[in-house]
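A.B. asks: this one's structure only:
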């Protein structure tokens, strides 16, 4: 476990973007899983900036998204797929046929999960980028989610819908389900980059990194990964 604590939010964004950039420079054909959410918005912006400044070629890499809201089209600005494409994948020049996203609009969601797992089998993930929810979720793997699952459909916890309410306008507008890469699949990634910022994440980071490994705090399983890097700002790290 490698822990990096940055003094400011800007330094946090830059440090995380540099980790991704170093991966692609070392292996241009890297497979990287991207996460949505507020934590990664600034990271995506800095990654695009590094791409422009250093003229780094991201065209050979393959990108997966970690999760999606069931029922949202990838063209819906509220969808994870839309935000990741427009925040980072398009700006850094990832080829459209190198971008993979779960089909959350499928009539058969279980089949969509199986299809996504087959793609992940074909393209093993070199770097998994994760945020952490205030209840300890990674992806949409909510508290109580078994560790042995691959890609699956899950009902979002009330804590998650409350946290996302501002983005959707109201709690009642947040989709009830998500499709997410499962914890077993996450743990199969060669490297994991966990990102956390803000005082509101300090308690759950303490529990995830220093507490017992339990499905009550899904992120706690990351303690077992052989190549885990955590980047935080001072506020998120204050209880460590």
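C.D. replies: In hand now; what should we look at? Quick caveat: nothing in here was measured; it's all calculated off a predicted structure. Numbers count the residues shown, from 1 in each chain.
A.B. asks: Please make it C-alpha for all contacts and neighbour counts, starting now.
C.D. replies: OK.
A.B. asks: residue contacts, the residue nearest to the spatial centre of the chain?
C.D. replies: Compute the mean C-alpha point of the chain, and by CA atoms, centre = their mean the closest residue is residue 35, 2.6 Å away. For residue 35, the contact set (CA atoms under 8 Å, 6 or more residues apart in numbering) comprises 65-67, 80, 84, 129-131, 139.
A.B. asks: now with 6 Å?
C.D. replies: 66, 130 (CA atoms under 6 Å, 6 or more residues apart in numbering).
A.B. asks: What's the separation between it and residue 108?
C.D. replies: 24 Å (CA to CA, to the nearest Å).
A.B. asks: Quick check: the gap between the residue nearest to the centre of the chain and residue 192.
C.D. replies: In terms of CA to CA, residue 35 sits 12 Å off from residue 192.
A.B. asks: what's the answer for residue 137, then?
C.D. replies: 15 Å.
A.B. asks: Could you do residue 144 as well?
C.D. replies: On the measure of CA to CA, residue 144 and residue 192 end up 21 Å apart.
A.B. asks: The two: which is more packed in?
C.D. replies: residue 192 (25 against 12; other CA atoms under 10 Å).
A.B. asks: give the contact list for that one.
C.D. replies: 127-128, 228.
A.B. asks: try residue 112
C.D. replies: Counting by CA under 6 Å, 6+ apart, residue 112 touches residue 103.
A.B. asks: List the buried residues of the host helix or strand of it.
C.D. replies: Residue 112 is part of helix 109-122 when elements are defined by DSSP states H and E. Residues of helix 109-122 classed as buried: 109, 112-113, 116-117, 120 (neighbour count, 16 or more other CA atoms under 10 Å).
A.B. asks: here's the one I want to compare it with:
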């Protein structure tokens, strides 16, 4: 893993946007795997800034990691709405190139199969990830077994509590979601894992320096050949000793 530590999330977002620009400009049909939540917002802001400076995104395909079940795309807390607000409405990414799971599908199993078909048709060149306080990536929650394909997941209580800050009441937080599986994540050519804040320090240390374990889903990224972990100083504090050296695994 490559580890990059920045003074602020803003600086980190600029760096990740530069990585994305390299992919976008080097391929005729670049595919970005995208995440939601507060962590990637500095990246989206920086990517929008590059677009305003001339970066063409009209040939980019996007594939989002997940979506809540039961929230329509127009709901202000749906991930479709999040992506429209923070990226799609601010750039020239074409609507036909945007892919997000349908959390309102009548047949969720069929929707999961459809989404796997989308991923197979558009192999991901750069996958952006956040990490939950329990180590989840996408909504692949800690479990005895991590599922490889797109699937319906029951959100863990700690995930519901963490996401409650976006809702008026914790009772309003959906308890289920559709998420991309770990196989699709690991098949991306390049992965960027982003984390900010002291509340992420412990899980980042476990994911980067600990054993590969299904109860720390992000630790599976250790098996990928090209991962960059992008942090601020608060989230990186568990990785280094007093001399500034990366701690041994």
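C.D. replies: Yep, that arrived. Since this is a predicted model, take the numbers as computed values, not measurements.
A.B. asks: any chance of the contacts of residue 192 of the first structure in CSV, with neighbour count and secondary structure too?
C.D. replies: Formatted as CSV, the contacts of residue 192 of the first structure follow (neighbours: other CA atoms under 10 Å; DSSP: H, G, I helix; E, B strand; the rest coil):
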residue, neighbour count, secondary structure
127, 24, strand
128, 24, strand
228, 19, strand
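A.B. asks: which among the residues you listed gets closest to residue 75 of the first structure?
C.D. replies: The nearest member of those to residue 75 of the first structure, counting by CA to CA, is residue 128 at 23.8 Å.
A.B. asks: surely that closest one meets residue 33?
C.D. replies: Yes. When contacts are counted by CA atoms under 6 Å, residue 128 of the first structure is listed as touching residue 33 (4.9 Å).
A.B. asks: Pull the number of nearby residues for residue 28 of the second structure.
C.D. replies: 10.
A.B. asks: and the closest residue to it other than its chain neighbours, what element?
C.D. replies: Excluding the flanking residues, the one nearest residue 28 of the second structure by CA to CA, 6 or more residues apart in numbering is residue 59, at 7.2 Å. According to DSSP H and E, residue 59 of the second structure maps onto no helix or strand at all.
A.B. asks: same question, residue 45 of the second structure
C.D. replies: Going by DSSP H and E, residue 45 of the second structure is part of helix 41-52.
A.B. asks: And residue 20 of the first structure, by the same measure?
C.D. replies: Judged by DSSP H and E, residue 20 of the first structure forms part of helix 9-26.
A.B. asks: re earlier: the helix holding residue 45 of the second structure: which residues count as buried?
C.D. replies: 41-51.
A.B. asks: what about it, how far off from the first structure?
C.D. replies: Following the fit onto the first structure, the mean deviation recorded for helix 41-52 of the second structure is 1.2 Å by mean CA distance after the TM-score superposition for the first structure.
A.B. asks: Based on its surroundings, how many neighbours for residue 25 of the first structure?
C.D. replies: Residue 25 of the first structure, neighbours per other CA under 10 Å, totals 13.
A.B. asks: Next: residue 198 of the second structure.
C.D. replies: Neighbours of residue 198 of the second structure (other CA under 10 Å): 15.
A.B. asks: Tell me the residue in the first structure aligned with it.
C.D. replies: Counting by TM-score structural alignment, residue 198 of the second structure lines up with residue 199 in the first structure.
A.B. asks: Checking the residue nearest to that match when sequence neighbours are not counted next. Helix, strand or coil?
C.D. replies: Nearest non-adjacent residue to residue 199 of the first structure, counting by CA to CA, 6+ apart: residue 235, 4.6 Å away. Here residue 235 of the first structure is coil, with the state taken from DSSP: H, G, I helix; E, B strand; the rest coil.
A.B. asks: Residue 4 of the second structure now?
C.D. replies: strand.
A.B. asks: Contact partners for the aligned residue in the first structure for it?
C.D. replies: Counting by TM-score structural alignment, residue 4 of the second structure lines up with residue 4 in the first structure. If you count contacts by CA under 6 Å, 6+ apart, residue 4 of the first structure has them with residue 231.
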